[in-house]
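> No sequence on hand, only this structure:
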């Protein structure tokens, strides 16, 4: 745009100046022809020095006045033409901006699929339109994810409530001691499941919001405590734990880091098979790796596991053991601590999840 405007202004100025120069030459030529120094055909030239001096002074004043008039007219013409051409050209150049504005005003939750799709050379406006389209892509994905999250959360919360209502209405219609005990166990199991789901949603929301303060945390101690807490679960599932840790201090929240490690270990044990194994490694540069045996995970579906309520078999299963929030909570907590997480399907089955956290600066 700078080259375009500069070139147009230069062209207009040169054209007007050349025209003004031609006009000025015509005026000067006419004045010279009328000058007493040149004389007219059939007349004798003036010989009086006083008359000649006066005539010369009049000619100089006339030339100066004509030059001023030509200069003023030239400046006015350059200004008018420059503004007219720039106004026309700006309208054409800013047409994509009006298109972007119109699209932005028309957008709503029901029209997020619309795009500007601007064509043309790769200039500033094309880059702006492409950036706007990319923002709309992310916004549409976020809205779809939110809608799916609300639908899945509603389903997960409604399922235990429906089970509890059915158990109360049907099971207690003709109560017997055995039926009451069975209904009590069923109600307790669904209540615990609802509590785990609500707790998971709260932790997920806290992780997405970020941390209020960053404090030094002994990550090795946190991981060892998590392993100790999950030993009974590993024994019940017949899973062997192999733990190798090194001392490292990270910056973050100790409770949330404990929940992060617990989700990784819990998922590795639960999504396993009898006689399987879980390997937990913590390096001195704050890299926590959890690998487990188990069913084969399709590599193209690994990224889905970090989405809320997403399981390999279906979005919503009503499982009593979990709500599909484990790895999504891990991803949110890692992001809140400024770290990175990646997962990889193992060829022999199972999953390998690696979490990298920032090491706390030395005191």
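Yep, it's here. Every value quoted in this text rests on a predicted model; they were computed, and no experiment measured them. Numbers count the residues shown, from 1 in each chain.
> C-alpha only now, for contacts and for neighbours.
OK.
> Helices along the chain, start to end?
In order along the chain, the chain carries the following helices (DSSP state H): 2-34, 49-93, 95-106, 124-166, 177-209, 219-237, 254-270, 326-336.
> any idea how far residue 295 is from residue 350?
When Cα to Cα, to the nearest Å is applied, the distance between residue 295 and residue 350 equals 6 Å.
> and the two? which has more neighbours close in?
Taking other Cα atoms under 10 Å, residue 295 and residue 350 do not tie; residue 350 has more neighbours (23 against 14).
> looking at it, that one is touching residue 297, isn't it?
Yes: the criterion here is Cα atoms under 8 Å, and residue 350 meets it with residue 297 at 6.3 Å.
> picking up where we left off before, overlap of the contact sets of residue 295 and residue 350?
Shared contacts of residue 295 and residue 350, defined by Cα atoms under 8 Å, 6 or more residues apart in numbering, are found at 271-272.
> and the residue nearest to residue 320 when sequence neighbours are not counted, how many neighbours?
Residue nearest to residue 320 in three dimensions, not counting chain neighbours: residue 193, with 6.2 Å by Cα to Cα, 6 or more residues apart in numbering. Close neighbours of residue 193, defined as other Cα under 10 Å, add up to 21.
> Over to residue 322?
Burial of residue 322 is recorded as 19 neighbouring residues (other Cα under 10 Å).
> before we move on, what about the one 10 residues further on?
Burial of residue 332, expressed as a neighbour count using other Cα under 10 Å, amounts to 24.
> That one touches residue 200, doesn't it?
No: contact between residue 332 and residue 200 fails when scored by Cα under 8 Å: they sit 11.4 Å apart.
> what's the closest non-adjacent residue to residue 353?
The shortest distance from residue 353 to any residue other than its chain neighbours is 4.4 Å, reached at residue 343 (Cα to Cα, 6+ apart).
> And the residue nearest to residue 298 when sequence neighbours are not counted, how close does it get to residue 87?
Computed as Cα to Cα, 6+ apart, the closest residue to residue 298 that is not its neighbour in sequence is residue 345, at 6.9 Å. Computed as Cα to Cα, the residue 345 to residue 87 distance reads 60 Å.
> Put this next to the first one:
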């Protein structure tokens, strides 16, 4: 982006210096003017000596006024010089934090987002600006690093099914007679479906970040009930006991996206559970204090740390890190919780993840309460 041409003008430091000097000279001139005017109203008595034999050399009032006027000119000239020098030093000291912020902004524009101003001193407008700029740099750095990781992980995830497909086709081409074509076609279909799912998830994640969803009054309990029906067979296949306690949870949102959020939370709870004898609990309701709608999904599983849970909404990070599950039925693409977090943000809601005390994950999706009905005329 090219810089906008701007006309040259005095620097801020020089403008402050001239302002300080003008103020000092104006204040001095007014003070001298008051003294001069006051002297003009001093009675003009002839000054004589008390002893007639001594000749009086006392100046007259006009001579005193003339001397005062000359001295005032020299005083104003000296005040101007002192004001310029002092104003220049004071302006430089006042603007020094702004120069630090400017240098940091130039470094950030060059890509050095790790730099922080860390302005010291008492709290004032400059320290507030410095802290806000440091916070902006920190967010930009996190966003930039997350974008880099997302691009690298997306490339890896999309390349994996393509690489597998190429390998299977090369093996089949090298030995056509020794291939089980039914098995090969099935594996190719599964690999292709995985690539499609990843691409669709990426597109959905991108759309949520740019296009606001269409919303209408809905009940989070209804969308969760639909999601439970979609994952019931998967829970039975994994031998996981799925318990639901659904209470009305009215909110304003997009029913399709909210159903997708519930499905993703349930898939995460089922696929990252115990190998056998696992449990998952789903509840919906409202917050008694705020009226916000809540969906809570808790599942058993391995012991998790808060540090690990904090990364679960990062794209392509699975419960076991970057490694997919060996069991195809429990394998995900690492975008489920990231999509839920994006859906919550698009609805001005919140997704909170925490380790369950006995192992597993505790996920809470909170959405704003619906607006109160407008009064009838």
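Okay, I see it. Note that the coordinates shown come from a computational prediction; the quantities given were computed from them, not determined experimentally.
> Superposed, how do the two chains score by TM?
For this chain pair, the superposition-based TM-score is 0.80 by TM-score structural alignment, normalised by the length of the first structure; 335 aligned residues with a Cα RMSD of 3.5 Å.
> Map the residue nearest to residue 353 of the first structure onto the second structure.
Under the alignment (TM-score structural alignment), residue 343 of the first structure pairs with residue 353 in the second structure.
> pretty sure its match contacts residue 310?
Yes: contact status for residue 353 of the second structure versus residue 310: in contact at 7.4 Å, counting by Cα under 8 Å.
> For those two, indicate the residue with more neighbours.
The residue with the greater number of neighbours, taking residue 353 of the second structure and residue 310 and applying other Cα under 10 Å, is residue 353; the counts read 20 against 13.
> wait, what's in contact with that one?
The neighbourhood of residue 353 of the second structure, defined by Cα under 8 Å, 6+ apart, consists of 309-310, 361-364.
> Go through those and flag which are in strands.
Secondary structure of the contacts of residue 353 of the second structure is defined by DSSP state E; positions in strands are 361-364.
> quick check, nearest of those residues to residue 325 of the second structure?
Proximity of these to residue 325 of the second structure was ranked by Cα to Cα; the top entry is residue 361 with 17.1 Å.
> mind checking how far the closest one is from residue 355 of the second structure?
For residue 361 of the second structure, the distance to residue 355 of the second structure - Cα to Cα - is 5 Å.
> okay, and the common contacts of those two?
By Cα under 8 Å, 6+ apart, residue 361 of the second structure and residue 355 have these common neighbours: residue 304.
> Of those two, which one has the most company?
Regarding residue 361 of the second structure and residue 355, a neighbour count based on other Cα under 10 Å identifies residue 361 as having more, with 27 against 23.
> Wait, the more buried one touches residue 299, no?
Yes: proximity of residue 361 of the second structure to residue 299 meets the contact threshold set by Cα under 8 Å, at 5.7 Å.
> overlap in contacts of those two?
residue 269.
> Would you mind listing the outside residues contacting stretch 88-102 of the second structure?
In this structure, residues lying in contact with stretch 88-102 of the second structure by Cα under 8 Å, 6+ apart are 13-14, 16-17, 117, 119, 126, 130, 133.
> thinking residue 362 of the second structure is in contact with residue 354, fair?
Yes: using Cα under 8 Å, residue 362 of the second structure is in contact with residue 354, at 5.2 Å.
> What lines up with residue 281 of the second structure in the first structure?
Under the alignment (TM-score structural alignment), residue 281 of the second structure maps onto residue 279 of the first structure.
> surely its match meets residue 245?
No: at 10.7 Å, residue 279 of the first structure does not count as touching residue 245 under the criterion of Cα under 8 Å.
> Determine the residues that are contacts of both of these two.
Overlap between the contact sets of residue 279 of the first structure and residue 245, as judged by Cα under 8 Å, 6+ apart, is nil.
> how near is the residue positioned nearest the centre of the second structure to residue 343 of the second structure?
By Cα atoms, centre = their mean, the second structure has its centre lying nearest to residue 139, at 5.1 Å. Distance, residue 139 of the second structure to residue 343 of the second structure, using Cα to Cα: 20 Å.
> One more: residue 81 of the second structure?
Here the criterion is Cα to Cα. By it, residue 81 of the second structure lies 65 Å from residue 343 of the second structure.
> higher neighbour count, the two?
When residue 81 of the second structure and residue 343 are compared for neighbours, residue 343 comes out ahead with 27 against 14, by other Cα under 10 Å.
> aligned partner of that one in the first structure?
For residue 343 of the second structure, the residue aligned by TM-score structural alignment is residue 333.
> For the nearest residue to that match once chain neighbours are set aside, list the residues it contacts.
Of all residues not flanking residue 333 of the first structure in the chain, residue 207 sits nearest, at 4.7 Å (Cα to Cα, 6+ apart). The contact partners of residue 207 of the first structure, by Cα under 8 Å, 6+ apart, come to 329, 332-336.
> Between those residues, which sits nearest residue 284 of the first structure?
Minimum distance to residue 284 of the first structure across the contacts of residue 207 of the first structure is 17.5 Å, recorded for residue 334 (Cα to Cα).
> Can you get me a residue count around the closest one?
The number of residues packed near residue 334 of the first structure is 24, by other Cα under 10 Å.
> now swap in residue 357 of the second structure and tell me
The criterion is other Cα under 10 Å. On that basis, residue 357 of the second structure has 11 neighbouring residues.
> Check the second structure for me, the residue farthest from its geometric middle.
What lies farthest from the middle of the second structure is residue 53; by Cα atoms, centre = their mean that is 92.3 Å.
> and the gap between that residue and residue 239 of the second structure?
Shown here: residue 53 of the second structure relative to residue 239 of the second structure, a distance of 131 Å by Cα to Cα.
> Please name the nearest non-neighbouring residue to residue 69 of the second structure.
Setting aside the residues directly before and after it, residue 69 of the second structure is nearest to residue 36 in space (Cα to Cα, 6+ apart), at 7.6 Å.
> Now for the one you found: which residues touch it?
Contacts here follow Cα under 8 Å, 6+ apart; on that basis residue 36 of the second structure touches 65, 68-69.
> Please tell me how far it sits from residue 59 of the second structure.
When Cα to Cα is the yardstick, residue 36 of the second structure and residue 59 of the second structure sit 16 Å from each other.
> what do we get in the second structure for residue 295 of the first structure?
Residue mapping for residue 295 of the first structure onto the second structure gives residue 302, with TM-score structural alignment as the criterion.
> thought its match was touching residue 360?
Yes: under the criterion of Cα under 8 Å, residue 302 of the second structure makes contact with residue 360 at 5.4 Å.
> Would you mind measuring from residue 35 of the second structure to residue 318 of the second structure?
Per Cα to Cα, residue 35 of the second structure is found 83 Å from residue 318 of the second structure.
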